Structure formats: structure tokens, C-alpha cells
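1. Quick one, fold the following:
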Amino acid sequence: MSTVDTVLAHAAARREESRARWFELLRIPSVSAQPKHAGDCRRAAEWVCEQLRAIGFTANVRETKGHPVVVGHHPGPTGGGRHLLYYGHYDVQPPEPLELWTSPPFEPVLTDGPNGPRVVARGAVDDKGQTMTWLEALRFWHETAGGPPCRVSVLVEGEEEIGSRNLAEFLEENVEELRADLAVVSDTNQWDAKTPAISTRLRGMLYTQIDIRAANKDLHSGLFGGSALNPINLLTRILGDLKDESGEILIPGFYDEVPDLPEALRKQWDALNFDEKAFLGGVGLSVPAGELGRGALERLWARPTADVNGIWGGYMGEGSKTVIPAEAHAKVSFRLVPGQSPTKVLAGLRDFIVARLPDDAQVSIQVFSMSEGIEVPADSPYITAAKGALEATFGRPAVLMGCGGSIPVVSSMKRILGLDSLLVGFGLDDDQVHSPNEKFDLNCFEKGIDSHVRLLGALAGG
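-> I've put the predicted structure just below:
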């Protein structure tokens, strides 16, 4: 029996122990966006640190200007080989609205699902469950072989869900310590419940808040209506101008750096036979939105977007209050494709808004996150190794796919550390990430562990 087979057998015999450790982490309400949970974020960091120390890592909880980072190192066997940097995050999204959960969000529950048992809890898949897949794989290599088959470093942060706002500075301050040959990230999806996937491209992100102000106080709409500028009317008109009826974004220069999809890649994606009707039907929709004339996967993976994520102002309480508000606010995000500059898009957005401002209106734009899109060559030797490990685990070839989401640290690790990332994830489209009743199928969790056991063996060579 090979070493990898021995580790796999050991992992299979300890499924309940893996699940128990996963549940421990899920019970910590490490919501990075809410100050009341700062202590819980630190507790989650300390928990991860303790797990690493228990499996032979030198590990520490490190301070940032926000929530702490966990860094761990294992020298691996003597004689060289690759150096892998594993990345994950222990922070989670807020659980609200609580009334929509079928069970308490921080008390994991094992329930039945169409693909077998599933675990429901905030962070079940994003990213505590996925982080645990490789953490458990490292544990089982330690328990059977004395440690991983190559040098391994670990970086687990606590601010991914708020844009990794302090991580770039941490990376810049610790470049030499964190240098490696490859970053391994599990924060993406499988193709479907039975088919593994490797994400070879991520969209970037620009997330903003637009604040428009006019009068120095709220005004009576009877006394001032028809004379005073209404910031909500103005803001909604500007937001309505962002796109035309075909779904094209109208900020000048927005598409200057957006490449056309290569025909070979288009054919490859078409061959996946993505069912957009079923994809939308799962969330109660039926009609595709986005740019007309573009395929579903092209729109999801290779085209940029502009979306209003929230809008408010004026009176929002019970009943009526006839006011013309002094202020109006909106949160607007852009998913960007590889090649687009978030800085250039931000400048274009600012010019677009200013050009539509009348006298007496002022605008300010807050920026919460900026990251560039990433594309990894499909012929990378790391991709080849991952394809073999995944096919051996799932019994079918892995799909090379894009990802419409953004993982800010991936672009930061490329820019600051010079590291490419191997994006191997085990989530599913119906995991309700960021929504009530987030879940992770138990089969995906267990196959994730086995995949990482094999992947460690496959990547260990120099």
C-alpha cells in the first residue's frame, strides 16, 4: 500500500472525528463585519492555531489593524521539494435575517438533502468547511507519515468577508516568510455534486458606497417639493443610467480592457452544457439578465458586471413622513475580468456621476474593496497534478471552469508574493452561501479531504 493510500484509509476511519472538529469551528460566531464579534474572531484564530500546533506546525496568531491572521509553517521532510502555501479564512458573513434560518446559525445541524446528508450552519462551506478539508488532510499526513510530504506554510485570515482590508499590508510586511512555490485555495465550487472542478479564472471586484447630499437638512415635501433638489431622485436616475436595455454598462472606457472570449475557450465552455434555466430556477427566477448576445457561462465567468447592492435614504420607518431627504446612499459593486483595472473603473465611475450632478449636489465615494481578476494557465503542471488527484477521488475528470466570484487574496498573493494560486473547491451552487441556511454536503466535505490528501502527494515533487 502506498503512503497516499495509507493516509486515505486513515482519513476514512476517522470521519466522525473530522466532523466533530469541523463542528467545533462552526460554533464560533466569527462574524468579521460586526464589532460585537471581534472576540469571537480572535477565538476562531486561536482555535485554528491550536489545531496547527497539534499536527507539528510552528504556528502563531499574528496581529493586523483588524482581525488577526494565523500563520503556520512545517519544514516537511529533508531533501527539498515544493513549498506550498495553504490559504483559508475563519471569518463568516452575518447570519441575519435570523428568522429565515431553520436552525440556529451557529449550531451545526446534520440534515438530509437530495445528495445525501448535509451540514447547515453559517460558515459550513464558506470557508470553514473548505478550510477544514485541507487542514484535516494535513492532520492525517501527520498522523500516518509524521508530517506532510513537502514544506507547507499556512495563512488563515479573518477579514475575507469584509474585503481582506488589512491582508495586503500583512503580506507586504512578511514577504520573505510567506514566499512559496504555489498557493492552494479551497473557496470555490465543484462543477456539480458528482463532478470536481478547478477554477482557472476569478473575477476581480470594486465595491463602493455612493453618498449624495443636497440640502443641509430634511425638508417638508409640501413646503419645498417642486423647488428643492431630492437626492434620492437624483441618485436613482444616475444608477439607472449605468446600463442600457441590452445590459451594456455605459461608463465611458469601461470595456477598454475587456478581451473577447477566445473561440477555443467558448467551445470548451459550450461543451459543458450548462443549464441556465435550472440554475436560475433554483433561486426562483426564469429569465436570464445581463448582456444580450452573450452565452450564460461567458456572462458569469468572462464579462464584467455592475450591480446596486443596497440603496437607502429619507424616511424608512412605519407609516408615512413627507420629507425630501438631505442625503441618499447606495452600495454599488463591479465584478471585473482579468485585465481590467479597478483603479481605472473607479475613476470612470466618479467621472460618470460628477457629469450628472446638478448644482447644489455633492458626491463622495467610499471604496470597501478593490481586487483584480485572475487567470491561471490551463497547462500549468499544478493544474495537471490537481486533475489527477481529483479524478482519482471522484472517478471522473475534473472540469476546468471560471468563477464569477472574487477572492481578494488571490490577486494580492500574485501581486505581492508572485504566487499563482491553485483554486480547488468543493462547494455547490445550492449551498446558499451568504444566505440563511448555508450548508455543505457531507459527501463534498469528505471528498474534499481525500482530494487534498492526494493533492499533497501529487504536488510534493520538486
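
2. use CA for all of it now, contacts and neighbours both
-> OK.

3. How many residues are close by the residue lying closest to G461 once chain neighbours are set aside?
-> Distances taken as CA to CA, 6 or more residues apart in numbering place G81 nearest to G461, at 5.2 Å, with adjacent residues excluded. Using other CA atoms under 10 Å, G81 has 16 neighbouring residues.

4. Please identify the helix or strand for G81.
-> Here G81 is covered by no helix or strand, with elements defined by DSSP states H and E.

5. How about the contacts made by it?
-> G81 makes contact with C150, R151, A460, G461, G462 under the criterion CA atoms under 8 Å, 6 or more residues apart in numbering.

6. Identify the residues contacting stretch 39-56?
-> Here stretch 39-56 makes contact (CA under 8 Å, 6+ apart) with 25, 28-32, 58-61, 67-72, 74, 90-91, 138-139, 142-143, 147, 156-158.

7. Tell me the secondary structure at G222.
-> Following DSSP: H, G, I helix; E, B strand; the rest coil, the label given to G222 is helix.

8. D112: which of the contacts of G81 is nearest?
-> Closest to D112 out of these is A460 (37.0 Å), distances taken as CA to CA.

9. ok, then the element right after the helix or strand containing A389?
-> Using DSSP H and E, A389 falls within helix 381-394. Downstream of helix 381-394, the next assigned helix or strand under DSSP H and E is strand 399-403.

10. what's the angle between that next one and helix 381-394?
-> Taking axes from the mean of the first three to the mean of the last three CA atoms, to 10 degrees, strand 399-403 and helix 381-394 form an angle of 110 degrees between their directions.

11. Contacts for strand 399-403 next, please.
-> The contact list for strand 399-403 (CA under 8 Å, 6+ apart) reads 188, 191, 195-203, 269, 300-302, 378.

12. In helices only, show me those.
-> Counting by DSSP state H, the part of these found in helices is W269, L300, W301.

13. Now do the strands in the stretch 301-450 of the chain.
-> 305-312, 323-324, 327-336, 362-371, 374-375, 399-403, 421-424, 439-441 (DSSP state E, counting those that start in this stretch).

14. Nearest to N273, out of those strands?
-> Between the strands of the stretch 301-450 of the chain, strand 399-403 lies closest to N273; by CA to CA that is 11.9 Å.

15. gap between that closest one and the chain center?
-> 15 Å (CA atoms, centre = their mean, to the nearest Å).

16. can you check stretch 152-169 too?
-> Using CA atoms, centre = their mean, the offset of stretch 152-169 from its chain centre is 12 Å.

17. Before we compare anything, build this one as well:
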Amino acid sequence: MSIAAQLQSVLDRIDADFDNSLERLFTLLRIKSISADPAFAADCKAAADHLAKDIATLGFATEVRPTAGHPAIVAKANGSEANGGKDSRPHVLFYGHYDVQPVDPLNLWHRPPFEPVVTDHADGRKIIVARGAEDDKGQLMTFVEACRAWKQVTGSLPVDITIVIEGEEEVGSKNFVPFLEQNKEEFKADFALICDTGMWDPNTPAITTSLRGLLYEEVWIKAANRDLHSGLFGGGAQNPIRVLTRILGGLFDDDGRITIPGFYDGVKDLPPDILAQWKKLDLTPERFLKPIGLSVPAGEKDRLLIEQVSSRPTCDVNGIIGGYTGEGSKTVIPAQASAKVSFRLVEGQDPVKIRKAFRDYVTARLPKDCSAEFGDHSSAPAIALDWNMKPLAAARRALTDEWGKETILFGSGASIPIVAEFKNTLGIDTVLVGFGLDDDNIHSPNEKYDLKSFHKGIRSWARILGALAEMPKA
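-> This next block holds a predicted model:
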């Protein structure tokens, strides 16, 4: 029987089994797999064990593998190998992560974050509320459930699949990347699939074709050798907070452009046809900013809002610390002040060069008696995918068939560093399909995942797997 003939039975099975799919997701959501807090290390291991056991029931050869941090899951289903290598089926690598963000501040949650529930959104949508509901447990389970339906209906999977699920994505994948490098021959595939992105709106599917890179820096400005009494030293002693805020304030000009010398070197404009498509999407401040209580775009004034958040480089001050911040007052001139600064980078920008340019910018503006120290955190280059790659085209057709609306191809302002690692280490491109929405509150209290996103996400992956099976292998 052809793939097309089998597909409807697979979709019917997904619909009939959806309540069980939801309960399987709820079981995973109840596990407190917070990777950032060592107190939850046992929970992270429990999540890995649970997922490995579940995926093994689908016929995958599954292992929980140790890393220098939280364990990873590796699962393989190779039908071509079982058939003597005679098949020419595509081999895909699916990536997800079971770890979640901390839940703080807990008092802002409407219910306990690890007690998942289906409830009503203010606009009438049915939503799943729990930490990890969207990022990334709900998303990765759409793929697992699609595999389950194919296996239950046909007894096999339409393509060869390696699943790798890590437990440290939310803390920068620092131990997963070496794990990937150590096992790169094992993870070779034709291309990768990731479900950790979003829809254009609740009814319009999307494929992410570019990701901004990330550079995260920390800077300390130091002056006197101790905190000083502002009555005795005020006016005569240098204040690191004043120095730091002056430097940070100068990072932007009146038109919203970043003033670091050389920052825009290598940055290209969108191709005219892509820009024309994005204009038609009509992303307005009313739609994008009003729900978060804002009204005026803060980026480069000569750029569309969709460019500002998707395809242009940015700089943001994520935190400032200095002086006395406790209750009441303390008249002090601090000995130091610090800031955390992140840059979202685009294709053509080198994180190493941007780091040096930022540090040179800061040190060139230091007055006498002040010094600067720097700490680097995560960094990753930007990724731009080939809009014409065959797996992307197949996924686009499948999504359009499921949702009944043309699939949007657009750039994401976020960063998924593992995509660059797949390209650099494994030599493969990644198709980024996801079903998250802008109001899902990921990394925030009351994280949610639309019930429709979960249900049709499973159906979407079932269609995509079928479409990939009918695609000629490169």
C-alpha cells in the first residue's frame, strides 16, 4: 500500500487516540526536569528514563546515555538496515529537549506549574497549562505521537529515524555539544528536524528558515577600592554606575542603530522578493506590541517591525547591578557596577569579532581611575537555510495540507545554537517546524500550549513523515 493510501488511516488513528496522547504528555509534564538547578538532577534523570522507555515501545533501539551533565536519549529506527540496506529511504535526525526553565516567580502562577491541566483561554481556546507544555515537551511529543500512529497503523515508520533528546538546552547545551562531537558518526543523517519553533498565528503554519545568532557578555566597571560614603566622597570620586550607564546609553543612536564600530559589517538586506512577502504579512505594532502593553517599535526606524524582530541584529541590556539595592536607603558610591548584555546576530556577523568590538567600545570610553573586566557566556552564529531545499518543500506542502492555509516561511529572532552544531559537526541542514504561539508564555509563569497546536501538530508530523518518505533520497 502506498504512503498516500496509508496516511488517512494514520490520521484517523491520531484522532481516535488523542486522549491517550494527551495523558502521555501530562505524565511527562509532571516531571520537574529543571536543568538549571542541581536540586532537580534526579528529576532530569527521571524524565530521560521515562522518555526512553516510552520511545522504546515504538520499536526504537533506545538508550539513556550519560554526558558530563544531564543524560541524553538516543533512539534509532532503521528500516532500510532491516531490509538489507536495499531501501533508499531518507534518514532523518529528530532533536528535542526534555529540560525546562525554572518556575520563578512561583506566586505568579495561577496553579502549580507541574500539575498540567486543560483549561479555557480568555478568547475561548482550549489550552494546556504547565511548565514545559510548549517548550519543549509538548513540541517534542507531537513528533513522538506521530511516530506512534504510523507504527500502530502500518507496523513500521515511513523513514529511517534517529531521535536524540538532550537535558540541558535551557542552560546552553554546554555538555550536549561535546557529546554530539564524540558521537558524530553515529548521528549522521540526511537532514535534521526540530520542533521548537512557532506558528505565524493560531491557524497559519510556518517553517523557520533563519535563526539569529547569540552573543552574551558581562561587564564589570570598577573604580575605588571600596564602597564610599557619598557625603564624604560625592562629587570627587568616580561612580561606576554613572560610567556604566553612560556607556550603555551610547550603544544606540537616535534612529535605533547600534553604534559599535563595525557592528553591521557583513549584514545583508533581505532579498527583494522575500521582503515583499514579509510586507504582505503586515506585522503591525497593534498586533505584536499591544498585547504586551507597548505601542511603538524600538528598533531601527528605517526597518519594518518584522525585520526588527526577525532579520536585523540587536543589542539588549538584560540586567544591571550596582550599589545598594536592599530595603530603605544607603548613601553609597559603589566600588563597582556590572551589566549583562546580549546580542542577537544575523548571517554575516562573527560572534568573536562582535565580542572584541564590544569590549573595545567599552574600554575606549572608560575615564581615568576606572577599569573594565569582562565575562563571556554563550555564543552561536546565525543560521540561514536554503529556502529551496527538498525536505523544506516537502514539509511545507504537508503543513499546508493539514492546516488548509499556505505555510509561511519566515525568520526567527530567537537562537537555537544546536542548529549551527548540526551544520558544523554533522554537515546537515535542519528543517524547523513548530506549533508554538506568541502568547505561550515560554520561560514565564503560566506557560501554555494550545490544545489545537498539540493535536494538529501530531497530525502535521504524520503528514510530514509521509511526505519525506515520498521524497527522493539525495
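
18. Mind checking the TM-score on these two?
-> Superposed pair, TM-score by TM-score structural alignment, normalised by the length of the first structure: 0.97. Supporting alignment: 462 aligned residues with a CA RMSD of 1.4 Å.

19. returning to that earlier point: whichever of the contacts of strand 399-403 of the first structure end up buried, select them in ChimeraX.
-> Buried members of these, defined by 16 or more other CA atoms under 10 Å, are picked up in ChimeraX with:
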select :188,191,195,196,197,198,199,200,201,202,203,269,300,301,302
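
20. Tell me the one among the contacts of strand 399-403 of the first structure nearest to T343 of the first structure.
-> Nearest to T343 of the first structure among these: R203, at 14.9 Å, using CA to CA.

21. Return the residue of the second structure aligned against the closest one.
-> Correspondence of R203 of the first structure to the second structure, assessed by TM-score structural alignment: R212.

22. Wait, its match touches S311, no?
-> Yes. With contact defined as CA atoms under 8 Å, R212 of the second structure counts as touching S311 (7.2 Å).

23. and for these two, which residues touch both?
-> By CA under 8 Å, 6+ apart, the residues touching both R212 of the second structure and S311 are V346, S412, G413.

24. Can you tell me the residue that sits opposite the last one in the first structure?
-> With TM-score structural alignment defining the correspondence, G413 of the second structure maps onto G404 in the first structure.

25. burial count for its match?
-> Residues near G404 of the first structure, counting by other CA under 10 Å: 24.

26. and it, what does it touch?
-> G404 of the first structure neighbours (CA under 8 Å, 6+ apart): L202, R203, L300, W301, A302, R335.

27. how much space between the equivalent of L229 of the first structure over in the second structure and I247 of the second structure?
-> L229 of the first structure maps onto Q238 of the second structure when the alignment is built from TM-score structural alignment. Distance of Q238 of the second structure to I247 of the second structure, given as CA to CA, to the nearest Å: 14 Å.

28. Among the two, which residue is more densely surrounded?
-> Q238 (20 against 17).

29. you'd agree that one is up against D369?
-> Yes. In this structure Q238 of the second structure lies within contact range of D369 using CA under 8 Å: 7.4 Å.

30. List the single closest residue to the counterpart of P105 of the second structure in the first structure in space, sequence neighbours excluded.
-> Under the alignment (TM-score structural alignment), P105 of the second structure pairs with P97 of the first structure. Leaving aside its chain neighbours, P97 of the first structure sits nearest to P436 (7.1 Å; criterion: CA to CA, 6+ apart).

31. Counting neighbours, what do you get for the equivalent of the one you found over in the second structure?
-> Under the alignment (TM-score structural alignment), P436 of the first structure pairs with P445 in the second structure. Residues within reach of P445 of the second structure, counting by other CA under 10 Å, total 22.

32. ok, back up a step: pick the most buried one from the strands of the stretch 301-450 of the first structure.
-> strand 439-441 (a mean of 28; mean count of other CA atoms under 10 Å).

33. Please name the residues that touch the corresponding residue of the second structure for W312 of the first structure.
-> Matched across to the second structure, W312 of the first structure falls on I321, judged by TM-score structural alignment. I321 of the second structure makes contact with A337, S338, A339, according to CA under 8 Å, 6+ apart.

34. can you tell me how far I321 of the second structure sits from W278 of the second structure?
-> The gap separating I321 of the second structure from W278 of the second structure is 39 Å, by CA to CA.

35. ditto for V118 of the second structure
-> V118 of the second structure is 34 Å from W278 of the second structure, by CA to CA.

36. S341 of the first structure -> the second structure?
-> Taking TM-score structural alignment, S341 of the first structure has D350 as its aligned residue in the second structure.

37. That match contacts S379, doesn't it?
-> No. D350 of the second structure is beyond contact range of S379, at 9.9 Å (criterion: CA under 8 Å).

38. about what we covered before: run through the residues that contact the match of R203 of the first structure.
-> 310-311, 313, 344-347, 381-383, 412-415.

39. Columns distance to G293 of the second structure on top of those, output as CSV?
-> What follows is the contacts of R212 of the second structure, written out as CSV (distance: CA to CA, whole Å):
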residue, distance to G293 of the second structure
S310, 20
S311, 23
P313, 23
R344, 23
L345, 26
V346, 27
E347, 31
P381, 31
A382, 29
I383, 31
S412, 22
G413, 20
A414, 21
S415, 24
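
40. who's in contact with the closest residue to the match of S341 of the first structure other than its chain neighbours?
-> Excluding the flanking residues, the one nearest D350 of the second structure by CA to CA, 6+ apart is P381, at 6.6 Å. For P381 of the second structure, the contacting residues are R212, G213, L214, L345, V346, E347, Q349, D350, P351, P417, A420, by CA under 8 Å, 6+ apart.

41. No further queries at this time; thank you.
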